[in-house]
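Student: got a structure for you, letters missing:
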């Protein structure tokens, strides 16, 4: 255990809430947020300020520029993927969460093109990345990293399918690559799929995360709803 007592923080008012995300949970060790699509998780060469990491760093300083409070990056989501992000409040907590990350349960929702022949299954391959940062599957295990993705069809329409996805490994762009290679790319995926006229965003959402708290080792599950826009595209009413 890293500390003696876990202190749960109150959710901030709308006025003081960090823009582009909703705080699902916060204590002295971690912050769990629901990030909007379109917000970078971390900074890039082109964008430093409009990121979840920068905004949360400013939030934990509570307006005090001299404050030493800060958040640490545990994992990432693509800019256009919405959903659950976890940040640590110390280097020690960051290391713990990253060391244990593979043991945590992660669920996503996605809307994809077409209807899958198998309504439930797994996609397994070895993923590699080329010089222009495009990820793809290879057969040689020595040339890629093992990636395993489970899926289940929740609802189908004439053109699209809503999937619940279990992420068994956490490789870069894993879900998007596996679904594209299965010829059912995620809607709105301009890199691994195609440009979809009228689709407002990448239809991928990190919906649920189960982890063990770094202080108490308590199992904690954070859930979010299927985005309304996802439901609308397949007429999902559950």
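Tutor: Structure received. Computed from a prediction, not measured in an experiment: that's the story for all the values here.

Student: Going by C-alpha atoms from here, please, whenever you check contacts or count neighbours.
Tutor: Fine.

Student: show me the contacts for the nearest residue to residue 20 once chain neighbours are set aside.
Tutor: Using Cα to Cα, 6 or more residues apart in numbering and skipping the chain neighbours, the partner closest in space to residue 20 is residue 36 (5.5 Å). If you count contacts by Cα atoms under 8 Å, 6 or more residues apart in numbering, residue 36 has them with 20-21, 80-83.

Student: and residue 152, how many neighbours?
Tutor: Residues lying near residue 152 (other Cα atoms under 10 Å) number 18.

Student: Could you find the closest non-adjacent residue to it?
Tutor: residue 120 (4.3 Å).

Student: Against that first model, consider the following:
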């Protein structure tokens, strides 16, 4: 696709990101960064992604509000935000966050190919994961420094991380918490115990958003990030996640695991800037005939 650029003339010294925000009449910083990182900016006819590029009076900046088409064409991965240090994506169900074997298809592989095609000298560093069949928001680091900061300070950097789940039946309580100790057996099945069984302590908060009697849309917030935590805790409540072939009851109204990481808020590992991301409720989760509770 041929991009259509609007030309702007620099009249006073400032950094490129600030210039874009000003030129586009107060567009949000995250939107300005998305345009810049997506390849939609040229300075003196040269493409640039450098946020802190110092502009001089007399220079010409060209900005396209459209993102170049075809840079990442994947039914499994959608870029939500990107800058030189991190990339936030929305993962579709059916793809691993990272490879479990040398040949496994995964988000990291998709992103590394995208970086190569867009001539970025970086690779995707895994910071956290979602199960293969869980969809939603993930952040990957593009530099080792960003990876180390995110990995070692994850609990302090992440300010809000929530999921949506379509679960079987109608919960008797509209909100509450589930706590237990989770431990895997030799077959990698996670067992839950109300007392310490030598496993890892897990705490999940839930809130019912809608129900139609047969199913309920539930928002979940994790105090701990244990393997299979949501799926096991919803099973503990007697209302397993729909489409869960491992911990479910066979209820599968939408033909997939009905679990989606819809909100991810965190501080940027390099700048400390608060970043907030949220995705719409997946179509199959919406309970079209449901009543708001």
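Tutor: Good, I have the coordinates. The structure presented is a predicted model; accordingly, all values stated were derived computationally and were not measured.

Student: TM-score for this pair?
Tutor: After superposition, the two chains reach a TM-score (TM-score structural alignment, normalised by the length of structure 1) of 0.89; 231 aligned residues with a Cα RMSD of 2.4 Å.

Student: on that earlier part again, tell me the contacts of the counterpart of the residue nearest to residue 152 of structure 1 in structure 2?
Tutor: Alignment note (TM-score structural alignment): residue 120 of structure 1 maps to residue 175 of structure 2. Residue 175 of structure 2 makes contacts with 205-208, as judged by Cα under 8 Å, 6+ apart.

Student: same thing but 10 Å
Tutor: The contact partners of residue 175 of structure 2, taken as Cα atoms under 10 Å, 6 or more residues apart in numbering, are 205-209, 218-220.

Student: What subset of those residues is buried?
Tutor: The neighbour-count test (16 or more other Cα atoms under 10 Å) marks 205-208, 218-220 as buried among those.

Student: I'd like to know which of these are part of strands.
Tutor: Counting by DSSP state E, those place 205-208, 218-220 in strands.

Student: which of those lies closest to residue 107 of structure 2?
Tutor: Among these, residue 220 lies closest to residue 107 of structure 2 (Cα to Cα), at 23.8 Å.

Student: Might one say that that closest one is in contact with residue 161?
Tutor: Yes: counting by Cα atoms under 10 Å, residue 161 is a contact partner of residue 220 of structure 2 at 8.8 Å.

Student: list residues touching both of the two?
Tutor: By Cα under 10 Å, 6+ apart, residue 220 of structure 2 and residue 161 have these common neighbours: 261-262.

Student: follow-up on the earlier one: rebuild the buried ones among the contacts of residue 175 of structure 2 as a markdown table, extending it with distance to residue 108 of structure 2.
Tutor: Below are these laid out as a markdown table (distance: Cα to Cα, whole Å):
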| residue | distance to residue 108 of structure 2 |
| --- | --- |
| 205 | 30 |
| 206 | 30 |
| 207 | 32 |
| 208 | 33 |
| 218 | 29 |
| 219 | 27 |
| 220 | 26 |
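
Student: Of those, which is the nearest to residue 63 of structure 2?
Tutor: Closest to residue 63 of structure 2, out of all of these and judged by Cα to Cα, is residue 219, at 38.9 Å.

Student: Do I have it right that that closest one meets residue 177?
Tutor: No: if you go by Cα under 10 Å, residue 219 of structure 2 and residue 177 don't touch, sitting 11.6 Å apart.

Student: Structure 1: strands as residue ranges?
Tutor: 21-26, 30-35, 72-73, 82-88, 105-113, 120-129, 135-138, 145-156, 160-167, 204-212, 219-223.

Student: closest one to residue 193 of structure 1 among those strands?
Tutor: strand 105-113 (9.2 Å).

Student: Name the residues of the closest one that are buried.
Tutor: Those would be 106-113, for strand 105-113 of structure 1 by 16+ other Cα under 10 Å.

Student: Among those residues, list the two that are farthest apart in space.
Tutor: 106 and 113 (22.5 Å).

Student: show me the contacts for residue 217 of structure 2.
Tutor: 164-171, 207-211, 241, 258, 281, 285-287, 290.

Student: Kindly recompute the last result at 8 Å.
Tutor: Contacts of residue 217 of structure 2 (Cα under 8 Å, 6+ apart): 164-167, 208-211, 285-287.

Student: Also residue 27 of structure 1?
Tutor: 6-9.

Student: If we use 6 Å, what do you get?
Tutor: Residues in contact with residue 27 of structure 1 (Cα atoms under 6 Å, 6 or more residues apart in numbering) are 7-9.

Student: Mapping onto structure 2, list which of these remain contacts.
Tutor: Among these, the ones still in contact in structure 2 (both residues aligned by TM-score structural alignment, their matches' Cα atoms under 6 Å) are residue 9.

Student: Neighbour count and distance to residue 30 of structure 1 for the contacts of residue 27 of structure 1 - can I get that in TSV?
Tutor: Below are the contacts of residue 27 of structure 1 laid out as TSV (neighbours: other Cα atoms under 10 Å; distance: Cα to Cα, whole Å):
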residue	neighbour count	distance to residue 30 of structure 1
7	10	11
8	12	10
9	11	10
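
Student: now the alignment partner in structure 1 of residue 256 of structure 2: how far from residue 110 of structure 1?
Tutor: Under the alignment by TM-score structural alignment, residue 256 of structure 2 pairs with residue 201 in structure 1. Distance of residue 201 of structure 1 to residue 110 of structure 1, given as Cα to Cα, to the nearest Å: 11 Å.

Student: before we move on, what about residue 5 of structure 1?
Tutor: Counting by Cα to Cα - residue 5 of structure 1 and residue 110 of structure 1 are separated by 38 Å.

Student: ok, back up a step: the residue nearest to residue 20 of structure 1 pairs with which position in structure 2?
Tutor: By TM-score structural alignment, residue 36 of structure 1 lines up with residue 92.

Student: what do you get for residue 179 of structure 1?
Tutor: Under TM-score structural alignment, residue 179 of structure 1 pairs with residue 234 in structure 2.

Student: how about the nearest residue to its match, chain neighbours excluded?
Tutor: residue 240 (4.8 Å).

Student: Tell me, how many residues neighbour the one you found?
Tutor: Residues contacting residue 240 of structure 2 under the criterion other Cα under 10 Å number 25.

Student: do residue 139 of structure 2 as well
Tutor: 22.

Student: Please apply the same query to the one 3 residues further on.
Tutor: Per other Cα under 10 Å, the neighbour tally for residue 142 of structure 2 reads 24.
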